[in-house]
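1. Below are the sequence and a predicted model for it; my questions follow.
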Amino acid sequence: MLDIAEELHRWVEQGRDFAVATVVAVGGSAPRRPGAALAVDSAGTAIGSVSGGCVEGAVYDLCLESLTDGETVLERFGYSDDDAFAVGLTCGGVVDILVTPIRAESPARQVFVAALSAAARGEAAALARVAEGPDGVMGRAILVRPGGSCEGSLGGHTELDRTAAAEASAMLDAGRTGAVVIGEDGRRCGQPLTLLVESSVPAPRMIVFGAVDFASALVRVGKFLGYHVTVCDARPVFATRTRFPDADEIVVDWPHRYLESAEVDGRTVLCVLTHDAKFDVPLLELALRLPVAYVGAMGSRRTHEDRNTRLREVGVTELELARLRSPIGLDLGARTPEETALSIAAEIVAGRRGGSGASLAGAHTPIHHDVPREAAVPIGSVA
């Protein structure tokens, strides 16, 4: 539910009661990943999605029922179900949906409110709630923040809360969302519980070097994909808010000097659009040695070869050069800045998700490369 935190936080501020349906586990060709959510308030207003349209109607009804009776429920929808065609999940997938009412009297309302507030502000936090377990703990939740601080309880059992917090902290550190089982041996925490842990982490960074016309289009696409986008250029006449109104940050500095002090991580993407050796070479010499997700550089094939020669001369190794995506982007035949931005974004997504960039038509490869081929994780009595 943290994927729609901003909207839900507004509902909280308006005093609305609502129910949230969240994807716990998926298998096969289910279109959404764990953490995807659909919320329905007491007036019937809906936001979000759990299936891209396949089972929305059935899940909507579950939310209304949960709001009425106050019960937390877990439901599985799958191709093999008798009502598969009725609810619309005919793509061969399986999806487990957890529906949680968040009403004024809900025992964990304050924890949910705190989680939504943190996610809406872009703060790191992990929300763990019971997806399968005894009636006494269904609907319970805990919130874990970086450093191990925790609020809420799964039922007042210290060892249970400690174990759940540890699992949630590990998921938060990895930036992962999904189901985990605790107490499997029946000794640490009694009856095994399945938790849905949702991690909210700050948006990944996209740093665009070069305040050129192609950069403006790439900034817009980067924002659409959920990146925190920075534009960096040493020329103040070009690096302006007027030219890049959609950027989160505009930096006037030499690219390599800015990158030396910038905060980057394994989700950061670096797009070098300057195609000028005096900027590119010192920048890429540094960029190719950083633990980032993607480094791409614009330019013709001749520019690429010349740039690689210059990079070798300053000591960049062949292994480091192999990380460079240049010429940048996938071959879409792009001409305009917008088309070029789309080709760059497509290459970034393909790298992130393990895609080939080839056409799906006529291919025999999986549509969703990062989805396990096996069925959804079994969750207790839901089968």
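-> It's in. Residues are numbered from 1 along each chain as shown.
2. Going by C-alpha atoms from here, please, whenever you check contacts or count neighbours.
-> OK.
3. Quick check: chain neighbours aside, which residue is closest to residue 132?
-> Closest residue to residue 132 apart from its sequence neighbours, by CA to CA, 6 or more residues apart in numbering: residue 194 at 5.0 Å.
4. same for the helix or strand harbouring that neighbour, what does it pack against?
-> Taking DSSP states H and E as the definition, residue 194 sits inside strand 193-200. Under the contact definition 3 or more CA pairs under 8 Å, 6 or more residues apart in numbering; DSSP states H and E, strand 193-200 sits against strand 125-132, helix 158-174, strand 178-182.
5. go with 6 Å
-> strand 125-132, strand 178-182 (3 or more CA pairs under 6 Å, 6 or more residues apart in numbering; DSSP states H and E).
6. would you turn those into a markdown table with distance to residue 102?
-> Formatted as a markdown table, the helices and strands packed on strand 193-200 follow (distance: least, CA to CA, whole Å):
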| stretch | distance to residue 102 |
| --- | --- |
| strand 125-132 | 13 |
| strand 178-182 | 20 |
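7. Just name the most buried of those strands.
-> Per-stretch averages of neighbours, counted by mean count of other CA atoms under 10 Å, single out strand 125-132 among the helices and strands packed on strand 193-200, with a mean of 30.
8. which residues sit in contact with residue 218?
-> Residue 218 sits next to residue 341 when contact means CA atoms under 6 Å, 6 or more residues apart in numbering.
9. Repeat the analysis, applying 8 Å as the threshold.
-> Residues in contact with residue 218, defined by CA atoms under 8 Å, 6 or more residues apart in numbering, are 337-338, 341-342, 344-345.
10. from the residues you listed, which ones fall inside strands?
-> Per DSSP state E, strands hold no members of the contacts of residue 218.
11. Just send those back as a markdown table, with neighbour count too.
-> What follows is the contacts of residue 218, written out as a markdown table (neighbours: other CA atoms under 10 Å):
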| residue | neighbour count |
| --- | --- |
| 337 | 16 |
| 338 | 18 |
| 341 | 24 |
| 342 | 20 |
| 344 | 27 |
| 345 | 19 |
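12. Relative to residue 270, how far out is residue 289?
-> To residue 270, residue 289 is 12 Å away according to CA to CA, to the nearest Å.
13. can you check residue 355 too?
-> In terms of CA to CA, residue 355 sits 19 Å off from residue 270.
14. just residue 68 next, same as before
-> Noted for residue 68: a distance of 49 Å to residue 270, by CA to CA.
15. and here's the other structure:
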Amino acid sequence: MSSVAERVADLSQARRPFVHATVVRAQEPTSARAGDDAVILDDGSIEGFVGGVCAESSVRAAALDTLSSGNTMLLRVLPDDGAGFPDTPGARVVVNPCHSGGAIEIFLRPVLPRPLLGVVGDNPIGRAVGELASFLDFEVKELSSYAGTTAVVVAGLGRNEEKAIRAALDAGVPYIALVASRTRSAVVLDSMNLTDAERGLVRAHAGLDIGARTPQEIALSLLAEIVRDLRHGTLPAPAVGIEDSRTTGGPVAVVLSASAPRRAVDPVCGMTVFVDDDSPHAVVNGQDYWFCRVGCRDSFVAAA
């Protein structure tokens, strides 16, 4: 089995969103130790070790929340009383009802694919766009395929523009920036017989109006418009392994995979549990209940 570090590298290369969870503090008798780590995928599966089954369930639930928000989180998993474990302001606290006791703090870091940007045009403007986009942490591609691309900047300056726009539209790219004057933009788009929906995806005379003149200033106006739309949630950022994406004013975040397991709340201890084939389950008065462990299930059924 690959180490967690190798798995992190493989997932990043594959542009698969995941959470890297690392135990930063542990108090006996918990089975986890500081430095233990794991990855949690957008389907809720976990690889690695950050504690026993009760702690793991809390980590998986919190990790999926960080993928949805795009924000890091410090998770504190405490025994019933939490006595003897220093307070940490700003952390999320969950109670661990398992008999083993102990307490742990786990840092959850969502790792999301960088937005893909395609640049068409081997000229000063195209090169400036690529350089600035890399500085802004976009992944810049020389495109053989436009699939999965967040945006394409067409800076052909009269060369192969129609071909590039058509290929980007056919690949479902949600943002296509045409670098041209308003007059020439209209001529190019009118010649392509685009539908209204297709034309709406092409930003003619693209970029924010900042009075740009140099290639670097034009690149700044183009990237400023793309970043604005990403942060405001009007521009999706497709990526392999996720169904959709959105923003929360911070990092670009993901909508969880359709294969992510359903969650339920244990009616005895209040823990969030994942509903799968291994989850303790009971039907009481015609209603389904799921539990973090068999003990919670048995006590609930006995009291019903």
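-> Received, thanks. The structure displayed is predicted, hence computed values, not measured ones.
16. quick one on the thing from earlier: mean shift between the strand holding residue 194 of structure 1 and structure 2?
-> Its aligned residues in structure 2 lie a mean 4.3 Å from strand 193-200 of structure 1 after superposition (mean CA distance after the TM-score superposition for structure 1).
17. Quick check: the residue located most distally from the centre of structure 1 vs residue 352 of structure 1, distance?
-> Using CA atoms, centre = their mean, the residue of structure 1 lying farthest from its centre is residue 313. It sits 38.7 Å away. Distance of residue 313 of structure 1 to residue 352 of structure 1, computed by CA to CA: 30 Å.
18. likewise residue 310 of structure 1?
-> 28 Å.
19. One more: residue 123 of structure 1?
-> 23 Å.
20. Compare neighbour counts for those two and give me the winner.
-> Neighbour count, other CA atoms under 10 Å: between residue 123 of structure 1 and residue 352, residue 123 has more, with 17 against 14.
21. Name the SS class of that one, please.
-> What DSSP: H, G, I helix; E, B strand; the rest coil gives for residue 123 of structure 1 is coil.
22. That one touches residue 172, doesn't it?
-> No. Contact criterion CA atoms under 8 Å: residue 123 of structure 1 and residue 172 do not qualify, at 11.4 Å.
23. what sits in contact with each of the two?
-> In contact with both residue 123 of structure 1 and residue 172: 200-201, using CA under 8 Å, 6+ apart.
24. What is the burial count for the residue mapped onto residue 308 of structure 1 from structure 2?
-> Correspondence of residue 308 of structure 1 to structure 2, assessed by TM-score structural alignment: residue 189. Counted with other CA under 10 Å, residues neighbouring residue 189 of structure 2 total 18.
25. what's the helix or strand for residue 189 of structure 2?
-> In this structure, residue 189 of structure 2 sits in helix 182-190 according to DSSP H and E.
26. Show me the contact partners of that helix.
-> So helix 182-190 of structure 2 is contacted by 161-162, 178-179, 199, 204-205 (CA under 8 Å, 6+ apart).
27. The same query, at a cut-off of 7 Å, please.
-> The contact list for helix 182-190 of structure 2 (CA atoms under 7 Å, 6 or more residues apart in numbering) reads 162, 204-205.
28. coming back round to it: now do the contacts for the residue farthest from the centre of structure 1.
-> With CA under 7 Å, 6+ apart, residue 313 of structure 1 has no contacts at all.
29. now the helices for the stretch 151-300 of structure 1?
-> 158-174, 213-224, 255-261, 277-287 (DSSP state H, counting those that start in this stretch).
30. could I get those as CSV with distance to residue 12 of structure 1?
-> Formatted as CSV, the helices of the stretch 151-300 of structure 1 follow (distance: least, CA to CA, whole Å):
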stretch, distance to residue 12 of structure 1
helix 158-174, 24
helix 213-224, 25
helix 255-261, 38
helix 277-287, 42
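31. neighbours of residue 136 of structure 2, just the number please.
-> Residues contacting residue 136 of structure 2 under the criterion other CA under 10 Å number 12.
32. Which residue in structure 1 occupies the aligned position of it?
-> Under TM-score structural alignment, residue 136 of structure 2 pairs with residue 225 in structure 1.
33. quick one on the thing from earlier: settle it for me: which of residue 68 and residue 270 of structure 1 has more neighbours?
-> Higher neighbour count among residue 68 of structure 1 and residue 270: residue 270, with 23 against 14, using other CA under 10 Å.
34. can you tell me which residue in structure 2 aligns to residue 330 of structure 1?
-> So residue 330 of structure 1 corresponds to residue 208, using TM-score structural alignment.
35. Secondary structure class of residue 142 of structure 1, three-state.
-> Per three-state DSSP, the local secondary structure of residue 142 of structure 1 is strand.
36. That one - nearest residue in space that isn't next to it in sequence?
-> Residue 142 of structure 1 sits nearest to residue 152 (CA to CA, 6+ apart), 4.5 Å away.
37. doesn't residue 112 make contact with the one you found?
-> No. Using CA atoms under 7 Å, residue 152 of structure 1 is not in contact with residue 112; the gap is 9.3 Å.
38. Compare those two (neighbour count), which wins?
-> residue 112 (25 against 21).
39. how close does that one sit to residue 342 of structure 1?
-> According to CA to CA, residue 112 of structure 1 and residue 342 of structure 1 sit 37 Å apart.
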